[in-house]
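**Q** generate coordinates for the sequence data below:
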Amino acid sequence: MTTATSPEKQARRLPSWATAFGPQIIAALIAGLILGLVAKNMGESAAGEPNWLTETLTTIGSSYISLLKAAVVPLIFTAVVSSIANLRAVSNAAKLAWNTLLWFAITAFIAVVIGMVLGTVMQPGASAAGDVPGEYTGRTGDWWAFLTGLFPGNFLGLEASTKVAESGDMTTSVSFNVLQILVISIAVGIAALKVGAPAEPFLKLNASALAVIQKVLWWIIRVAPIGTVGLIGKAVATYGWDTMGSLAMFTLSIYVGLALVVFVVYPVLIRAHGLSVKQWFSGAWPAIQLAFVSRSSMGTMPLTQRVTERNLGVPRAYASFAVPLGSTTKMDGCASIYPAIAAIFVAQFFGVQLDFTHYLLIALVAVLGSAATAGTTGATVMLTLTLSTLGLPLEGIGLLLAIDPILDMGRTAVNVAGQTVVPTIVSKRQGILDLSLYSAKRTGDPFTDDAAVDADGIDHVETGAEPAGVPAGRREEDLVDSRN
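**A** You can find the predicted model right below:
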């Protein structure tokens, strides 16, 4: 007589690499690299179009990014409104907010100084090959446009545009301005706090909507390995090593700067506050890893907030304010290191001599203008803002766009790393960091969404394991508060 095996027992027999998200991402990176090299070697079709494999990888990658972007607008609005509302539960909320902004500026300044030093020492523009690019016609930024862009044209900050192709076909596309959505969300959140009790139903509805949106985002995050194959494969197939070769020194300068910030600056700051560097790395790494492959700080935000609360011990009421704010304004990779090195690259490429005032302006733009990156993929607007402030030719951007997706992976990873560091430092300085949770052994899979909280106070996730860094015996209400 045979005995049926339950699905739970079958799942437990699977090897860990088949169910753990981290190994799946690594496997996807390798698979994407291999498929990208194959597609690159296949060449173009007879009609000069990309081959079928390149098209397939492009479609998979762009579809995944589209899924992330689709959730950006409702996520920003509900997350920011909830984060402002959650400040009611935090003592000295104004002091926490001020310290958060201060440390955002301090770390941004350190990052931009590293970028300027590397750009000056490594001279990436002097060794770049290629003709001077033509006039740049893409999206640009300047201080006046940045300031006027803060005022929304409608409640959701949506913009519609219609294009007419040569064939006569009309296509309408809808875009959004993240800065405007952020302004609207902050205004609504503050207004809800001022209204008081009558706004409670609205705040509860907003919190419920945020929980639903985050659930959908967790589903999107779970298919990240598939999107990773397409994104990495498309980058390798389209740009390959030839394009990177002509800009090798620039690419190397960017990644050296990114590595210095993540592996030197942040650990020094963590250690200076009496915290374990190893615990920070192990706690923040899942979010850093997802940011690298997704190239979206906003798309990574739910996981960033999760590891900041659960692994690093930042109180949920504060983390739900600092992380969403950081996801839209804390950009050490996109807004500090990259524009600093890129601006120096453009100056060297065009033979423009920079003086001390130019370097001061680069630092000023990095510290004050990082909100212009707006948490989406790419940092072109921030770069044009920097070049416009310095009076450098915008045509140089066209030379850098070819390798931008490759650089953007590292930039976004640094952005997210900084979004975990600042709340941790501020919490430690204010004496609200849960040191036992910060120092706890990392168990479970932070990529796995919550399933239930039992009456015994242990938070059980879908894999049946305890979530990362959550020791048994924590109060049930604390665990419920940290679920979203």
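**Q** going by C-alpha atoms from here, please, whenever you check contacts or count neighbours.
**A** Fine.
**Q** quick one, helices of the stretch 101-250 of the chain?
**A** 143-148, 178-195, 200-222, 224-246, 248-260 (DSSP state H, counting those that start in this stretch).
**Q** and for the shortest one, what's in contact with it?
**A** If I follow you right, that is helix 143-148. 372, 385, 389 (CA atoms under 8 Å, 6 or more residues apart in numbering).
**Q** and if we set it to 7 Å?
**A** Helix 143-148 is contacted from outside by residue 385, using CA atoms under 7 Å, 6 or more residues apart in numbering.
**Q** and for the last one?
**A** Taking contacts as CA under 7 Å, 6+ apart, the residues outside helix 248-260 that touch it are 114-115, 118-119, 122, 124, 333, 337-338, 341, 410-411, 414.
**Q** to compare against the first, here's the next sequence to fold:
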Amino acid sequence: MSETTTPRRRRLRLPSFSVQVLLGLALGVLLGWVALQLGPTAAGDPNWLTTTLDTIGSSFVTLLKTIVPPLVFLAIVASIANLQQVTNAARLAWQTLLWFAITAAISVAIGIGLGLVFQPGNSSTLSPEAGSEVGTTGSWLDFLNGLIPSNFLGLGASTQAADDGTLTTGISFNVLQIVVVAIVVGIAALRTGKAAEPFLGFTRSALAVVQKILWWVIRLAPLGTLGLIGRAVATYGWDLLAPLGSFAVAIYTGLALVLFVVYPVILRTNGLGILSFFRGAWPAIELAFVSRSSVGTLPVTQRVVERNLGVPRSYASFAVPLAATTKMDGCASIYPAISAIFVAQLFGIDLSVTDYLLIAFVSVVGSAATAGLTGAVVMLTLTLSTLGLPLAGVGLLLAIDPILDMGRTAVNVAGQALVPTIVAKREGILDVERYASASAEDLFSDDEPADADVDAEDRRPEPVAVG
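**A** Sure thing, here's the model as predicted:
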């Protein structure tokens, strides 16, 4: 009696996730160039390819943003409930804010220095008469307005700045308000004791479900990258850079110095490997560049900080959402510093030492003050109004703002991953082995980390202890 063997089918092996994203990026640039060559329709509207790329990219970012409210709320509540001592959280929060300020101060110093070296306002071919007032302005009261929740979920009518500086209103969420609500609920559950255990069990289970949905969405990142970068190339091209070439070069030089010089120095000073950080954080940095949204990238940022860089979830779930609203070295430090010098030079206004100190002050604390609103335009108008410079100068910079915003957002997100990592290392709670073996591929595996705090009671992690 003979036995027959059934031949095994070979499964098609897809490239690694990082390669998929790079392929999406390359294909997006190609399709964007094709769409740019096609030009607008006879009616002046975007052609079908530009519209398709825009739809793909914006849909991906919208899906990510949809996950943000439940992810932030559930993660913070579950994490606070796992802390046995609230004072630990307070100390970590203070250290986080301190490093926010330190890195912001270094970034704005670089921005001021580059503004003085490049002299972007003196070398520009634009005239002050071409400027126009913008509808978006930053105020020192925005922090209080954005900190107090308008309702339990932090939802309500929101105001955001569009690329042209105009305001758009609608139903949205405020991450800072969600953080506040989640902290209050978490502390209340912690103090309630045994009666809150069913609620906390539900919270952990819901967090596990939300995280599973999140990774389904993130697997669409190659397609989203294709749409986002393709739309950027098709819509903006590079022709708009000519009148503001020196300004754009100064901005990107400052961003590169912070990302590839300042951050590595800080890492080495704290005994952390540079390549390990960039290997682990690169998925979030890359997505931030193409999406131009720190909030949209927040779920990925939080994941790389926890899974790749070894920061405990009980700390990362608080620090990363807070950073996404208040930690912006690109938008709130480098950009407003160079832009303020540009506007002053263009309008023939001499800045004194006091003015430069004001620029530094606004950059260090201004991003927290404007946490209720998002966008570099808000920070720039706050800086200009504090210095008494013409707000009409902002209108001159809006033409190339989307091109600059890609680099700004990438630096923002890199800093948002850096600070929790540094604080965790200094406080002795960083998983150094996981950090040293950081890999972008680990982010997208189906296996949960061993210390995930979303399962049953017997898998609840040890509380974060601060020495």
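**Q** TM-score for the pair, please.
**A** Remark: TM-score between the superposed chains equals 0.85 [TM-score structural alignment, normalised by the length of structure 2]; 447 aligned residues with a CA RMSD of 3.2 Å.
**Q** circling back: which of the contacts of helix 248-260 of structure 1 lies closest to residue 232 of structure 1?
**A** residue 410 (12.6 Å; CA to CA).
**Q** do I have it right that the closest one meets residue 291?
**A** No. Contact between residue 410 of structure 1 and residue 291 fails when scored by CA atoms under 7 Å: they sit 8.4 Å apart.
**Q** same drill for the two, tell me which one is more crowded.
**A** It is residue 291, of residue 410 of structure 1 and residue 291, that has more neighbours when counted by other CA atoms under 10 Å, with 28 against 22.
**Q** how far away is the aligned residue in structure 2 for that one from residue 230 of structure 2?
**A** Under the alignment defined by TM-score structural alignment, residue 291 of structure 1 is paired with residue 288 of structure 2. For residue 288 of structure 2, the distance to residue 230 of structure 2 (CA to CA, to the nearest Å) stands at 15 Å.
**Q** isn't residue 171 of structure 1 up against residue 160?
**A** No. The criterion here is CA under 7 Å, and residue 171 of structure 1 misses it with residue 160 at 10.5 Å.
**Q** quick check: neighbours shared by those two?
**A** Taking CA under 7 Å, 6+ apart as the criterion, residue 171 of structure 1 and residue 160 do not both touch any residue.
**Q** any idea which residue is closest to the centre of structure 2?
**A** Geometric centre of structure 2, nearest residue: residue 294, 2.5 Å, by CA atoms, centre = their mean.
**Q** which part of structure 1 lines up with stretch 403-417 of structure 2?
**A** Using TM-score structural alignment, stretch 403-417 of structure 2 pairs with 406-420 in structure 1.
**Q** average gap between the matching stretch and structure 2?
**A** For stretch 406-420 of structure 1, the mean distance to aligned residues of structure 2 following superposition is 1.8 Å (mean CA distance after the TM-score superposition for structure 1).
**Q** got the residue ranges for the strands in the stretch 1-150 of structure 2?
**A** Under the criterion DSSP state E, counting those that start in this stretch, the stretch 1-150 of structure 2 carries no strands.
**Q** what does residue 340 of structure 1 align to in structure 2?
**A** Per TM-score structural alignment, residue 340 of structure 1 is aligned with residue 337.
**Q** ok, now residue 384 of structure 1?
**A** In structure 2, residue 384 of structure 1 lines up with residue 381, judged by TM-score structural alignment.
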